[in-house]
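> Build the 3D model from these lines:
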Amino acid sequence: MECQIPEKNADDSEVLEILKQARTIAVVGVSHKEDRDSHNVAKYLKEHGYKMIPVNPKYKEVLGEPCYPNLAAVPERIDIVDIFRNIEAIPGIVDEAIAAGAGCVWMQLGLAHNEAADKARRAGLNVVMSKCAKVEHQRFKKEGCL
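So this is what the prediction gives:
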């Protein structure tokens, strides 16, 4: 399956509100390798006041935080599920996010899955597709909004 073009996506005001309200961000597919985007985004989010929760069954710890094998194993409420996985994994991750009671699914830059996004919205979650949480946060911070 190829990445899709978002049919409906969060606009700037929605993205800003999501970033303002969020406290915990689960980074699904995070890597311990410093040259990976997932690692750099997770590090940035942690350094900018969010509780970053690494999710990857390969690791016990990432960036000094306990790493969980999946969203169901995370013992606290998740505000944003930030997805760094291949497009085929997105529907399952969205199902996990819904089951976990997350507030938002965020598909990283280059990732969009319209059917999974619609399912998340029907379950009451906010959805951001094909945007980088780090880039958006930096942009709003530079504009003085965060």
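
> from here on, contacts and neighbour counts on C-alpha atoms
Fine.

> Run through the strands of the protein in chain order.
24-28, 51-55, 61-62, 65-66, 80-83, 104-107, 126-128 (DSSP state E).

> need the ones you listed in TSV with distance to E14 and mean neighbour count, can you?
Output for the strands of the chain, formatted as TSV (distance: least, Cα to Cα, whole Å; neighbours: other Cα atoms under 10 Å):
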stretch	distance to E14	mean neighbour count
strand 24-28	16	25
strand 51-55	20	27
strand 61-62	29	18
strand 65-66	28	14
strand 80-83	13	27
strand 104-107	11	26
strand 126-128	9	25
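
> Would you convert those strands into a markdown table that also reports distance to E136?
Listed next are these as a markdown table, based on distance: least, Cα to Cα, whole Å:
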| stretch | distance to E136 |
| --- | --- |
| strand 24-28 | 14 |
| strand 51-55 | 16 |
| strand 61-62 | 23 |
| strand 65-66 | 23 |
| strand 80-83 | 13 |
| strand 104-107 | 12 |
| strand 126-128 | 11 |
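
> And this one, please, so the two structures can be compared:
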Amino acid sequence: MPAESLWASLGVHVVLTLGIGAVSIFANSLILATAPRELAGAAASISETAVHLDSALGTAGCGTISAAYRQQMEDASTLDMPAAATESIGAAEAIAAEMPALPAVQLLEAATTACSASVGSVTLIAPAVLIVTALVTETLLHCIAAGTTAESDSPGDDE
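The predicted model follows:
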């Protein structure tokens, strides 16, 4: 990876991490501040569960990228390459370094194309998952709010 790409990736990662950290602080504060005292433990567990869900989704995204990369490399089986080259782009680069020039270039092109395609597929899937999750959350919150309003408006509460 060229040094410029490494620094650009590092910069984006730092900005992303700072943004997520800032949002997490406010989200946790909002969750805990709005919960009744008797439900503080439940509110804290919701916050903690969200962190673990985020971690699990990130791991699933990485696994999806890896599986898509492997599939793309297996589809490029017209190349005579060792099976280890399908494991990761790093493995393909290491193997290409020990190959003659032309097959090495072909292997690197196939690995780069497979990596780009696999990241691209996850880049298309992730927003769809996010949108569906947001819609489900909004629907559930409206149902909960409607149930809370109906309970507070029931007769006999004023006695």
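
> What does the TM-score come to for these two?
Once superposed, chain against chain, the TM-score is 0.23 (TM-score structural alignment, normalised by the length of structure 1); 68 aligned residues with a Cα RMSD of 5.6 Å.

> of all the strands of structure 1, which lies closest to V94 of structure 1?
Nearest to V94 of structure 1, of all those, is strand 104-107, at 6.9 Å by Cα to Cα.

> and that closest one, what does it pack onto?
Helices and strands touching strand 104-107 of structure 1, by 3 or more Cα pairs under 8 Å, 6 or more residues apart in numbering; DSSP states H and E, are strand 80-83, helix 90-100, strand 126-128.

> Now render these as CSV, adding distance to I53 of structure 1.
CSV is the format used below for these (distance: least, Cα to Cα, whole Å):
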stretch, distance to I53 of structure 1
strand 80-83, 9
helix 90-100, 13
strand 126-128, 18
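
> To R139 of structure 1, which of the ones you listed lies closest?
Short answer: strand 126-128, nearest of those by Cα to Cα, at 15.6 Å.

> How far off centre is stretch 51-61 of structure 2?
Remark: stretch 51-61 of structure 2 is offset 6 Å from the chain centroid, using Cα atoms, centre = their mean, to the nearest Å.

> So which bits of it are buried?
For stretch 51-61 of structure 2, a neighbour-count test (16 or more other Cα atoms under 10 Å) marks G61 as buried.

> Not counting it itself, show me its contacts.
Contact with stretch 51-61 of structure 2 is made by V122, A126, as judged by Cα atoms under 8 Å, 6 or more residues apart in numbering.

> so how far is A126 of structure 2 from the most centrally placed residue in structure 2?
Centroid check for structure 2 by Cα atoms, centre = their mean gives G58 as the closest residue, at 3.5 Å. For G58 of structure 2, the distance to A126 of structure 2 equals 10 Å [Cα to Cα, to the nearest Å].

> what's stretch 27-43 of structure 2 in contact with?
A44, S47.

> Show me how far that stretch is from its chain's centre.
The chain centroid and the centroid of stretch 27-43 of structure 2 are separated by 26 Å under Cα atoms, centre = their mean.

> quick one: terminal-to-terminal distance for that stretch?
One end of stretch 27-43 of structure 2 sits 11 Å from the other (Cα to Cα).

> list the buried ones in it?
Of all the residues in stretch 27-43 of structure 2, those buried under the rule 16+ other Cα under 10 Å are L32, A43.

> And stretch 107-115 of structure 2, by the same measure?
L107, L108, A110, A111, T112, T113, A114, C115.

> H137 of structure 1 contacts L19, correct?
Yes. Taking contacts as Cα atoms under 8 Å, H137 of structure 1 lies within contact range of L19: 7.2 Å.

> Now the element after the helix or strand containing A60 of structure 2, going C-ward?
Here A60 of structure 2, judged by DSSP states H and E, is contained in helix 40-75. Scanning forward in sequence from helix 40-75 of structure 2 by DSSP H and E, the next helix or strand is helix 89-97.

> starting at the chain centroid, how far to that next one?
Distance of helix 89-97 of structure 2 from its chain centroid, counting by Cα atoms, centre = their mean, is 26 Å.

> Could you tell me the angle between that helix and helix 40-75?
Angle, helix 89-97 of structure 2 to helix 40-75, by axes from the mean of the first three to the mean of the last three Cα atoms, to 10 degrees: 30 degrees.

> Counting by contacts, list what helix 89-97 of structure 2 packs against.
By 3+ Cα pairs under 8 Å, 6+ apart, helix 89-97 of structure 2 packs against helix 101-152.
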